[in-house]
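Trainee: sequence and computational prediction follow.
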Amino acid sequence: MKNMFQNIPNDLSSEVFEDLIKHNDVRIERIISKGHSSPDQGWYDQEEHEWVMVLQGAGTLEFEDGSTQTLKAGDYLNIPAHTKHKVSWTDPDQITIWLAVFYRD
């Protein structure tokens, strides 16, 4: 058995991406952020849909159309494939733990 809130790396100078499960049509990932954001240039433009939930902390997603969504603990969002987005902010004062499920039709 594993726990989403354990084995947090001490070095969070970079955002941490960990595959928890990887299968042909689904991938589940834990993302650990602390004050991280996506690069100013470029967008995530994924082949898969992404269902994402914040388990701890908070973060803001920005979309190519200019809209934003701030998620805090317990909030989740489904991002359809090829919806261009990026992380514009994560809480710099506490660790943010995201659970992301990538899936195909």
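Mentor: Received the coordinates, thanks. Residues are numbered from 1 along each chain as shown.
Trainee: alpha carbons only for contacts and neighbour counts from here, please
Mentor: OK.
Trainee: list the buried residues of stretch 78-87.
Mentor: Using 16 or more other CA atoms under 10 Å as the test for burial, stretch 78-87 gives 79, 80, 81, 83, 84, 85, 86, 87.
Trainee: structure two is appended below for comparative analysis:
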Amino acid sequence: MMNIFADIPDQLPEEQFTNLCRGQNMRIERIVSHGHTSPTQGWYDQDADEWVIVLSGHARLEFENGGMQELSAGDYINIPTHVRHRVAYTDPDEITVWLAVFYLAVES
């Protein structure tokens, strides 16, 4: 058994990405942030859908279309494939732990 809050370092000079599980069409990743943001020049533009939940802390996502989404513990969002986005803010005073599930959507 593992714990999602285990092995979080006291100092985080860089955001921490840990693959927890990987399958044929999905990947589950833990992300740990502490005041980190995406590079100002770039956007995430992913080849998979991303369902993400903030487990602790606070964050703000910015979307290329101008939208913003505030996230606190328990808040989640689904980001469709190729929706360009970036992390505009994570709390500098508190560790933010995210759980991200990347998957290929099934068409109905």
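Mentor: Alright, I've got the coordinates. Source: prediction; values computed, not measured.
Trainee: returning to that earlier point: pipe the buried residues of stretch 78-87 of the first structure into JSON lines and attach secondary structure and distance to residue 98 of the first structure per row.
Mentor: Formatted as JSON lines, those follow (DSSP: H, G, I helix; E, B strand; the rest coil; distance: CA to CA, whole Å):
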{"residue": "79", "secondary structure": "strand", "distance to residue 98 of the first structure": "14"}
{"residue": "80", "secondary structure": "coil", "distance to residue 98 of the first structure": "17"}
{"residue": "81", "secondary structure": "coil", "distance to residue 98 of the first structure": "18"}
{"residue": "83", "secondary structure": "coil", "distance to residue 98 of the first structure": "18"}
{"residue": "84", "secondary structure": "coil", "distance to residue 98 of the first structure": "18"}
{"residue": "85", "secondary structure": "strand", "distance to residue 98 of the first structure": "15"}
{"residue": "86", "secondary structure": "strand", "distance to residue 98 of the first structure": "14"}
{"residue": "87", "secondary structure": "strand", "distance to residue 98 of the first structure": "12"}
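Trainee: which among those residues gets closest to residue 13 of the first structure?
Mentor: Closest approach to residue 13 of the first structure among those (CA to CA): residue 87, at 16.2 Å.
Trainee: what sits against the closest one?
Mentor: Neighbouring residues of residue 87 of the first structure by CA atoms under 8 Å, 6 or more residues apart in numbering: 37, 38, 59, 60, 61, 62.
Trainee: between these, which has the most around it?
Mentor: residue 59 (25 neighbours; other CA atoms under 10 Å).
Trainee: I figured that one hits residue 89, correct?
Mentor: Yes - contact between residue 59 of the first structure and residue 89 holds when scored by CA atoms under 8 Å: they sit 5.4 Å apart.
Trainee: out of the buried residues of stretch 78-87 of the first structure, the closest to residue 9 of the first structure would be?
Mentor: Using CA to CA, residue 87 is the member of the buried residues of stretch 78-87 of the first structure that sits closest to residue 9 of the first structure, with 20.5 Å.
Trainee: the closest one - nearest residue in space that isn't next to it in sequence?
Mentor: Counting by CA to CA, 6 or more residues apart in numbering, the nearest residue to residue 87 of the first structure once its immediate chain neighbours are dropped is residue 61, at 4.6 Å.
Trainee: next: residue 68 of the first structure.
Mentor: Using CA to CA, 6+ apart, the closest residue to residue 68 of the first structure is residue 62 (4.4 Å).
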